[in-house]
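>>> with the sequence up front, the predicted model follows.
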Amino acid sequence: MRPTRVEIDLSAIQSNYRTACLLAPRSRNLAVIKANAYGHGGVMTARALESQVPAFAVAFLEEALELRAAGITKPILLLEGVFNAGDLREAITRDCWVMLHGTHQLDWLDLLPAKTKLPGLWLKVDSGMHRLGFTLAEIPAACAKAAPYTDRLVIATHFASADEPDKPQTRQQESQFLSHLPDGPFEISLNNSAGLQLRQSRGDEWGRAGFMLYGYSPLPAPPALPLEPAMTFKSAVMAIRRVAAGETVGYGGVWQAQRDSLIATIPCGYADGYPQTARAGTPILINGHRAPLAGRVSMDMITVDVTDAGTVKIGDPVQLWGPDLPATEVAAHNNYNPYELLTRVSARPQRVYRQPPDAQSYKSDTVRGEEDAVIS
């Protein structure tokens, strides 16, 4: 069997969620599992966290329906909201909390049957991100329109530069947002993973823990936190060859050996989710030694210069990123966003899940067309 696979440590995700809660002990904290839990598997991640979280968050209704079909019962917030009135009705029947961001969506509330109550209604406010949301001036009217339709109203905003602590924009957004809130019984939500690590939370807040659930901080100089990378993208050496000085390796001959070199071929390429534009020199971990990528990434394979990596043989273990080679390091070497590395891992490699100790209540099943394995 091809050795390229993705191992997911569900205990690490649970531990990272507990860390997020410790950062905001007076808040309630959503677990953001959109985009298939940032590439980690939405269903399995939700099952691992369901006993700990008050609610989940995904991007849109279809992601929520996948979780409901798998038996997830906790409330699920739709961060992008809904795209038509029919989706709004469907969201209500599936116990989803809906984020509304425009007056056209408020008008859809009038199309609901009389006395309909949404289990949770969130209003997105544009405090400076300028992507989605009600303007600051629209907040009072939006709250007045939405309040009769729910017993849980949350007013939320999204910081544009929460991961850049030296920028004043976040403080400006927070000040603008808080100063425009009307009187009334509602809760607020401001903090994503970066905000949770930098900003003091209030008692009426909902935190939105996303990237940090999977073991990483979005901050350039993160605080010392016990975050554990949950994903290990791994493979094994499939071939080794000697290349003389002056010879080239890979498509286009863009990498040329500056000395007699030893090249290892790894069965993992961009069809598996390893970035096609990764630069020569990107670190790969082989037998615990960092070795540089040599040549272009192919669809199914990469080549690595293991000349200085000690003794290397066919079958030796390879870590493309994981606990011993953080995805943030791989991303930084290539000027990538590390979120992209995690979410772009394809369905091609088998997912193997390491169960947490309390996992007797659920087992793996077929998720997104892949037969997933569960190991203790």
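Right, received. Where do you want to start?
>>> okay, CA-based contacts and neighbour counts for the rest of this
Noted.
>>> for residue 68, give its distance to residue 325.
Distance check for residue 68 against residue 325: by CA to CA, to the nearest Å, it reads 34 Å.
>>> then residue 219?
As judged by CA to CA, residue 219 and residue 325 stand 18 Å apart.
>>> near the residue nearest to residue 24 when sequence neighbours are not counted, how many other residues are there?
Leaving aside its chain neighbours, residue 24 sits nearest to residue 201 (5.9 Å; criterion: CA to CA, 6 or more residues apart in numbering). Under the neighbour criterion other CA atoms under 10 Å, residue 201 is assigned a count of 20.
>>> surely residue 201 meets residue 27?
Yes - under the contact definition of CA atoms under 8 Å, residue 201 touches residue 27, with a separation of 6.7 Å.
>>> compare residue 219 and residue 325 (neighbour count), which wins?
residue 325 (19 against 16).
>>> is it true that that one touches residue 282?
No - contact criterion CA under 8 Å: residue 325 and residue 282 do not qualify, at 11.0 Å.
>>> ok so the residue nearest to residue 24 is a strand residue?
No - if the criterion is DSSP: H, G, I helix; E, B strand; the rest coil, then residue 201 is coil and not within a strand.
>>> how near is it to residue 114?
Counting by CA to CA - residue 201 and residue 114 are separated by 37 Å.
>>> ok, residue 225 next?
For residue 225, the distance to residue 114 - CA to CA - is 49 Å.
>>> tell me the secondary structure of residue 45, please.
Quick answer, by three-state DSSP: residue 45 is helix.
>>> neighbours of it, how many?
Residues near residue 45, counting by other CA under 10 Å, number 23.
>>> check residue 86 too.
For residue 86, using other CA under 10 Å, the count is 12.
>>> who are the packing partners of the helix or strand hosting it?
Taking DSSP states H and E as the criterion, residue 86 maps to helix 85-93. For helix 85-93, the packing partners by 3 or more CA pairs under 8 Å, 6 or more residues apart in numbering; DSSP states H and E come out as strand 96-100, helix 103-109.
>>> next one for the comparison:
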Amino acid sequence: MRPARALIDLAALRSNYLLARELGGGKALAVVKADAYGHGAVRCAQALQDIADGFAVAAIEEALELRAAGIGAPILLLEGFFEASELPLIAEHDLWTAVGSPWQVEALAAFASPQPLTVWLKLDSGMHRLGLDVAGFRAAYARLQALPQVGSVVLMTHLARADELDSGRTAEQVATFAEATAGLDGQTSVCNSPALLGWPQVRSDWVRPGLMLYGANPLPQDSTLTSRLQPVMNLRSKVIAERWIEAGEPVGYGARFVAPRRTRVGVVAMGYADGYPQFAPNGTPVIIDGQAGETIGRVSMDMLTVDLTDHPEATIGSEVELWGGQALSLSELAPRCNVSAYQLPCALKRVAREYIGGQTQ
């Protein structure tokens, strides 16, 4: 079997969730969309279900997968429903749905729900993606409150630049949200991971931690709070071949690395088709059998190469850690490769996941 694998530490996941809820001071929806950012939505939800106030996903397909796995906690559809035909399933499986467009309000009004639904009404406070403007938000709130098929309305918005601690945009969005919700009854949801970690003055009844659940820092700098995050994924593989090359010889596509000395090259079963970034530069740190090492040459689809010259004990089968564990964190690796820490685990595929540190069911 191909040795590429990702170890998922469920104890670390639980610790990060509890930190998010502590910082929020209220209830927290664990965001497990996109297969829990590549960590496995079902296993992650199972590990959190006894402590989580609820979960959040992008679409109904993700919610139904969790329900089929026995997850009975509230599940919010962050993008709401894409077609009115989804509403019977939302009612049947007791899902919560975001509403951020006038047509969704009208679809709810036309739906004879067998029981009242929980709606999260979304304000566009400045992200300019999903959501209603202030006037539309207040009008939709009044309409929803009058519908017998709507049980409760949570007031929500999404922050576009909370990861920029020197930006005034977050304060502007919070002020717009306060204006839109003035005098309206209902719980609120504003805070995402960067808001929880970097904006203590911004809080809401419900928080929606995403990236921080998986132990990555969404902010540009570390802090006392971000140091409490525990990495959840440790990406590993093994050396599958090794050879010596002479000084002046290239390695890999495009000859991006040319040996400055006689060099022992190790080939690792990990490539960009697995989710490791294709353009990780020469010298990207890795851990080889517990010792500091580095990549050389361009990452290819199925393989990458490392320098084994100063690792005389390393051989076929030696373990290489790519991120997490003793290797670089997602937040450290991402900027070296000109990608985001969000993208790295979400791109993971063709890699076996192994779960440690908790009940996996």
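The structure has been received and is ready for your questions. Only a predicted model underlies this, so the values are computations on that prediction, with no experimental measurement involved.
>>> and the TM-score between these chains?
Superposed pair, TM-score by TM-score structural alignment, normalised by the length of structure 2: 0.94. Supporting alignment: 356 aligned residues with a CA RMSD of 1.7 Å.
>>> thinking again about what came up before, neighbour count for residue 225 and residue 114 of structure 1, which is higher?
residue 225 (14 against 9).
>>> quick one: the nearest residue to the more buried one once chain neighbours are set aside from residue 58 of structure 1, how far?
Nearest residue to residue 225 of structure 1, sequence neighbours excluded (CA to CA, 6+ apart): residue 19, at 7.6 Å. The gap separating residue 19 of structure 1 from residue 58 of structure 1 is 20 Å, by CA to CA.
>>> neighbour count for those two, which is higher?
residue 58 (24 against 18).
>>> residues in contact with that one?
Going by CA atoms under 8 Å, 6 or more residues apart in numbering, residue 58 of structure 1 touches 32, 33, 34, 35, 64, 76, 77, 78, 79.
>>> one more time with 6 Å, if that's ok
By CA atoms under 6 Å, 6 or more residues apart in numbering, the residues touching residue 58 of structure 1 are 33, 34, 78.
>>> leaving out sequence neighbours, find the closest residue to the second one.
Yep, that's residue 34 of structure 1 we're talking about. residue 58 (4.0 Å).
>>> where do the helices sit along structure 2?
10-24, 33-38, 41-48, 60-68, 87-92, 102-109, 134-145, 169-181, 193-198, 330-336, 343-346 (DSSP state H).
>>> residue 250 of structure 2 is nearest to which of those?
Smallest distance to residue 250 of structure 2 across these (CA to CA): 22.1 Å, for helix 330-336.
>>> buried stuff in the closest one?
The neighbour-count check on helix 330-336 of structure 2 (16 or more other CA atoms under 10 Å) flags 330, 331, 332, 333, 334 as buried.
>>> that one vs structure 1, mean deviation?
Mean deviation of helix 330-336 of structure 2 relative to structure 1 after superposition (mean CA distance after the TM-score superposition for structure 1): 1.3 Å.
>>> pull up the aligned stretch in structure 1 for that helix.
Aligned by TM-score structural alignment, helix 330-336 of structure 2 falls on residues 327-333 of structure 1.
>>> contact partners of that stretch?
321, 338.
>>> ok, now stretch 138-145 of structure 1?
residue 182.
>>> and that stretch, which stretch of structure 2?
Going by TM-score structural alignment: stretch 138-145 of structure 1 matches residues 136-143.
>>> go on, stretch 47-63 of structure 1?
Stretch 47-63 of structure 1 corresponds to residues 46-62 in structure 2, going by TM-score structural alignment.
>>> for the matching stretch, how far is the first residue from the last?
14 Å.
>>> ok, stretch 209-221 of structure 2 next?
18 Å.
>>> where in structure 1 does it align, residue-wise?
Stretch 209-221 of structure 2 maps onto residues 209-221 of structure 1, going by TM-score structural alignment.
>>> what count of nearby residues applies to residue 340 of structure 1?
15.
>>> what does residue 244 of structure 1 give?
14.
>>> counterpart of it over in structure 2?
Residue 244 of structure 1 maps onto residue 246 in structure 2, by TM-score structural alignment.
>>> what's near enough to touch that match?
residue 262.
>>> quick one on the thing from earlier: got CSV for the helices of structure 2, with distance to residue 278 of structure 2 too?
Converted to CSV, the helices of structure 2 look like this (distance: least, CA to CA, whole Å):
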stretch, distance to residue 278 of structure 2
helix 10-24, 27
helix 33-38, 18
helix 41-48, 25
helix 60-68, 28
helix 87-92, 40
helix 102-109, 40
helix 134-145, 43
helix 169-181, 33
helix 193-198, 27
helix 330-336, 12
helix 343-346, 11
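>>> who wins for proximity to residue 213 of structure 2 among these?
helix 10-24 (5.0 Å).
>>> the closest one vs structure 1, average distance?
Mean for helix 10-24 of structure 2 is 0.9 Å (mean CA distance after the TM-score superposition for structure 1).
>>> which residues in structure 1 does that helix align to?
Going by TM-score structural alignment: helix 10-24 of structure 2 matches residues 10-24.
>>> give me the buried positions along the match of stretch 209-221 of structure 2.
Of all the residues in stretch 209-221 of structure 1, those buried under the rule 16+ other CA under 10 Å are 209, 210, 211, 212, 213, 214, 215, 216, 217, 218, 219.
>>> can you tell me the closest non-neighbouring residue to the alignment partner in structure 1 of residue 304 of structure 2?
Correspondence of residue 304 of structure 2 to structure 1, assessed by TM-score structural alignment: residue 302. Nearest non-adjacent residue to residue 302 of structure 1, counting by CA to CA, 6+ apart: residue 266, 5.3 Å away.
>>> the one you found matches what in structure 2?
Matched by TM-score structural alignment, residue 266 of structure 1 corresponds to residue 268 in structure 2.
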